[in-house]
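Participant: Starting from these lines, generate the structure:
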Amino acid sequence: MDLVTLDSLIERASDFPPLPMAVVDAGEAYVLEGAREATDAGLLQPVLLGRKPRIEKIAAEIGFSLAEVTLIDAGGEKESASKGVELVAEGQVHGLMKGWIHTDVLMHPVLKHLRTERRVSHVFLAELPAYPKLLYVTDAAINIAPDLKQKAAIVQNAVDLARLLGVPLPKVAALSALEIVKPEIASTIDAACLSKMAQRRQIHHAVVDGPLAFDNAISKDAARIKQIDSDVAGEVDILLAPDLNAGNILAKDLAYLAQATLAGIVVGAKVPIVLPSRSDPPKGRLASCAIAVLMHHLWEQFRRENETQGEPG
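Facilitator: The predicted model follows:
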């Protein structure tokens, strides 16, 4: 199977029709530049929500023609978020993108009205010069201090996303500060339980090992030196952070110190949700939109195939 890269995801998504997506609180230059990039790439059909005069003014300043773009006037963050959720409920859009709005304000109506049977969580995809494949980092944006049950759901979300995007059997490292079970550190106990849950098929279609510290998750040499026998070490696809603080710091460390390009997506809601950052490069923004496109067009087929195999996705 060909190696999955951010460029390959963008190319793959371009084979599908543009995804109607509500850009929530779009009145900011960075937000509109991202929407324009994704529109020009044929990935999105944006619906811009926010203060109409401001959006029109900024769009004119950056040369973004709104002639074929739907623009809906909304008075502020909360109104924009509510209208975005309404558009999803009405079937007018099939995705949401965070604009100039706080994440918690956007997610409040999402969690109230767009939940599914799955837990809502966030996954970063990191492309690094120093690692041979994409790294999935979860959760760095939604779940603050997940317990064991919630971590299992977060892992399953990331596993299913990785499989959807072309990783047949994802390898998951449940991270902690060290690689032995130490009762005083709760994340080591959770990690060990997650490893056993995967062995017992409570987590499907993945190899999970933990607790693993970051060095022996990412490096076979580090694992060998510490005499760790692991099928995940040095070949990890998914890094499960013990909490949001650790996940967020890890993702930003990868971006700023290891030259990673990050793409990200919220999974588990009725539609994919993109939470871009001002610091995201164009490739990262496009890849995030591409992931949303692929989720929308491929998820139902993926789910049916998993049901046919007798295991939930």
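
Participant: only C-alpha atoms for contact and neighbour calcs from this point on.
Facilitator: Noted.

Participant: quick one: secondary structure of the residue nearest to residue 92 when sequence neighbours are not counted?
Facilitator: In space, and not counting its chain neighbours, residue 92 is closest to residue 20: 7.3 Å by CA to CA, 6 or more residues apart in numbering. Three-state assignment for residue 20 (DSSP: H, G, I helix; E, B strand; the rest coil): strand.

Participant: Another sequence for comparison is provided below:
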Amino acid sequence: MITSLKEVILRANNQKKCIAVASAEDKDVLISLSEAERHGMATFLLFGDALKIRETMENNNLVFRNAEIVHAKSAEEASYEAARAVSEGRADIIMKGLVDTKVLLKAVLSKDLGLRKNDLLSHVMVYELKNYNKLILLTDGGMVMKPTLKDKENIIRNAKVLGDILELDPMKVAALSAVEKVNPNLESSVDADELSKIFKAEEGIVVEGPLSFDIAISHESAKHKGVKGEVPGEADVLLVPSLEAGNFLGKSFTYMAGADSAGVILGAKCPVILTSRSDSSEAKLNSIALAVLMTLSKEENQ
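Facilitator: Modelled structure (predicted):
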């Protein structure tokens, strides 16, 4: 089991995967790319305003050995060309730069590029918390606003791809709600119960719920409340009931608990690195490393 983001970075070193960056004229993105190059993780196709990209590099003393700058007139063009580079086999990974998420995803989902793989694309953040004994995945706090029961099932299946890469066997999923018992008036509790039944016979994955957040991550809380199972106190994945819940919880990890993190989109034929504009260059480097591991896993399974 991979238990730290440092180990993710170590495994991604010297793999030299090609990353197509959409709207690369972003300081923190370019700093993270420079660090990724230093580790030998990747080479780069930088799509965007060529003048601004060069200015940002010069203003921050960044020099790349293996980066090609490709001018694009707009964020839409930069996003489409980055996605097309992957579709044509010139790149392995897409990364969000200074562009709105919806613009990037529209390009990724373009029918003519054929990058869509699963019925649903979903976002996963991986957090390293000082007071938890392993990495914890949070999904979906970045894409699917109000997931249906079927959406939640697909979100879990997407997360399983990452769970396999992080060697979680079985991957323990806490279907979160505000309660530990099914309440017909609380949709998250009803869905959590249904999900636990859907995945009951599935190999390599355990889904339990409804579980409150404290029970999912604390043996002491689970014991105090008399909640038993494989997941309480041992959750690998926190399945949140809405984008808002995931957004609040993830940002509390970062800003209140000082967690280190990485973020990717799952469900496309390639990893899509999606981090917040406010995320540090360190978090972006972690995300690059995670995406590199995803491409290695894809190659092994082909």
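
Participant: follow-up on the earlier one: count the residues that sit near the residue nearest to residue 92 of structure 1.
Facilitator: Look at residue 20 of structure 1: counted by other CA atoms under 10 Å, it has 19 neighbours.

Participant: Please apply the same query to residue 245 of structure 2.
Facilitator: 17.

Participant: tell me the contacts of it?
Facilitator: residue 141 (CA atoms under 8 Å, 6 or more residues apart in numbering).

Participant: hmm, try it at 10 Å
Facilitator: 139, 140, 141, 145, 176, 177, 239 (CA atoms under 10 Å, 6 or more residues apart in numbering).

Participant: likewise residue 163 of structure 2?
Facilitator: Here residue 163 of structure 2 is in contact with 1-2, 137, 156-157, 169-172, 204-205, 236-237 (criterion: CA under 10 Å, 6+ apart).

Participant: So which of those residues are in strands?
Facilitator: 137, 171, 172, 205, 237 (DSSP state E).

Participant: how about the strands in the stretch 201-313 of structure 1?
Facilitator: In the stretch 201-313 of structure 1, the segments counted as strands under DSSP state E, counting those that start in this stretch are 207-212, 238-240, 261-267, 273-274.

Participant: hmm, back to that, from the contacts of residue 163 of structure 2, pick the one nearest residue 24 of structure 2.
Facilitator: residue 137 (26.9 Å; CA to CA).

Participant: Thought residue 173 was touching the closest one, still the case?
Facilitator: Yes: judged on CA atoms under 10 Å, residue 137 of structure 2 makes contact with residue 173 at a distance of 9.1 Å.

Participant: Mutual contacts of the two, please.
Facilitator: Contacts common to residue 137 of structure 2 and residue 173, judged by CA under 10 Å, 6+ apart, are 159, 235, 236, 237, 238, 239.

Participant: what about the fifth one, neighbour count?
Facilitator: The number of residues packed around residue 238 of structure 2, counting by other CA under 10 Å, is 25.

Participant: isn't it right next to residue 214, touching?
Facilitator: No: if you go by CA under 10 Å, residue 238 of structure 2 and residue 214 don't touch, sitting 11.1 Å apart.

Participant: residue contacts, the alignment partner in structure 1 of residue 77 of structure 2?
Facilitator: Aligned by TM-score structural alignment, residue 77 of structure 2 pairs with residue 79 of structure 1. Residue 79 of structure 1 makes contact with 24, 25, 49, 50, 73, 85, 105, 106, according to CA under 10 Å, 6+ apart.

Participant: would you turn these into a markdown table with distance to residue 196 of structure 1, neighbour count and secondary structure?
Facilitator: Shown next, in a markdown table, are the contacts of residue 79 of structure 1 (distance: CA to CA, whole Å; neighbours: other CA atoms under 10 Å; DSSP: H, G, I helix; E, B strand; the rest coil):
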| residue | distance to residue 196 of structure 1 | neighbour count | secondary structure |
| --- | --- | --- | --- |
| 24 | 41 | 29 | strand |
| 25 | 43 | 29 | coil |
| 49 | 46 | 27 | strand |
| 50 | 47 | 26 | strand |
| 73 | 51 | 17 | strand |
| 85 | 38 | 25 | helix |
| 105 | 37 | 16 | helix |
| 106 | 36 | 26 | helix |
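
Participant: Closest to residue 93 of structure 1 out of those?
Facilitator: residue 85 (9.1 Å).

Participant: Pretty sure the closest one sits against residue 114.
Facilitator: Yes: assessed by CA under 10 Å, residue 85 of structure 1 is found in contact with residue 114 at 7.5 Å.

Participant: which residues do those two both contact?
Facilitator: Counting by CA under 10 Å, 6+ apart, the contacts common to residue 85 of structure 1 and residue 114 are 107, 271.

Participant: Hmm, residue 282 and residue 28 of structure 2 touching each other?
Facilitator: Yes: if you go by CA under 10 Å, residue 28 of structure 2 and residue 282 touch, sitting 8.6 Å apart.

Participant: Okay, helices next: where are they in structure 1?
Facilitator: Using DSSP state H, the helices of structure 1 run over residues 6-13, 29-40, 52-62, 77-89, 103-113, 148-164, 186-199, 214-218, 220-225, 244-257, 282-308.

Participant: Could you export these as TSV, including distance to residue 132 of structure 1?
Facilitator: Shown next, in TSV, are those (distance: least, CA to CA, whole Å):
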stretch	distance to residue 132 of structure 1
helix 6-13	13
helix 29-40	27
helix 52-62	37
helix 77-89	37
helix 103-113	31
helix 148-164	15
helix 186-199	24
helix 214-218	11
helix 220-225	13
helix 244-257	14
helix 282-308	18
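
Participant: Relative to residue 127 of structure 1, which of those helices is closest?
Facilitator: Closest among the helices of structure 1, once you apply CA to CA, is helix 6-13, at 7.2 Å.

Participant: Where in structure 2 does the closest one fall?
Facilitator: With TM-score structural alignment as the criterion, helix 6-13 of structure 1 aligns to 5-12.

Participant: when you align them, which residue in structure 1 goes with residue 42 of structure 2?
Facilitator: In structure 1, residue 42 of structure 2 lands on residue 44 (TM-score structural alignment).

Participant: about what we covered before: hmm, which of the contacts of residue 245 of structure 2 are the buried ones?
Facilitator: By neighbour count, with 16 or more other CA atoms under 10 Å, those hold 139, 140, 141, 176, 177, 239 as buried.
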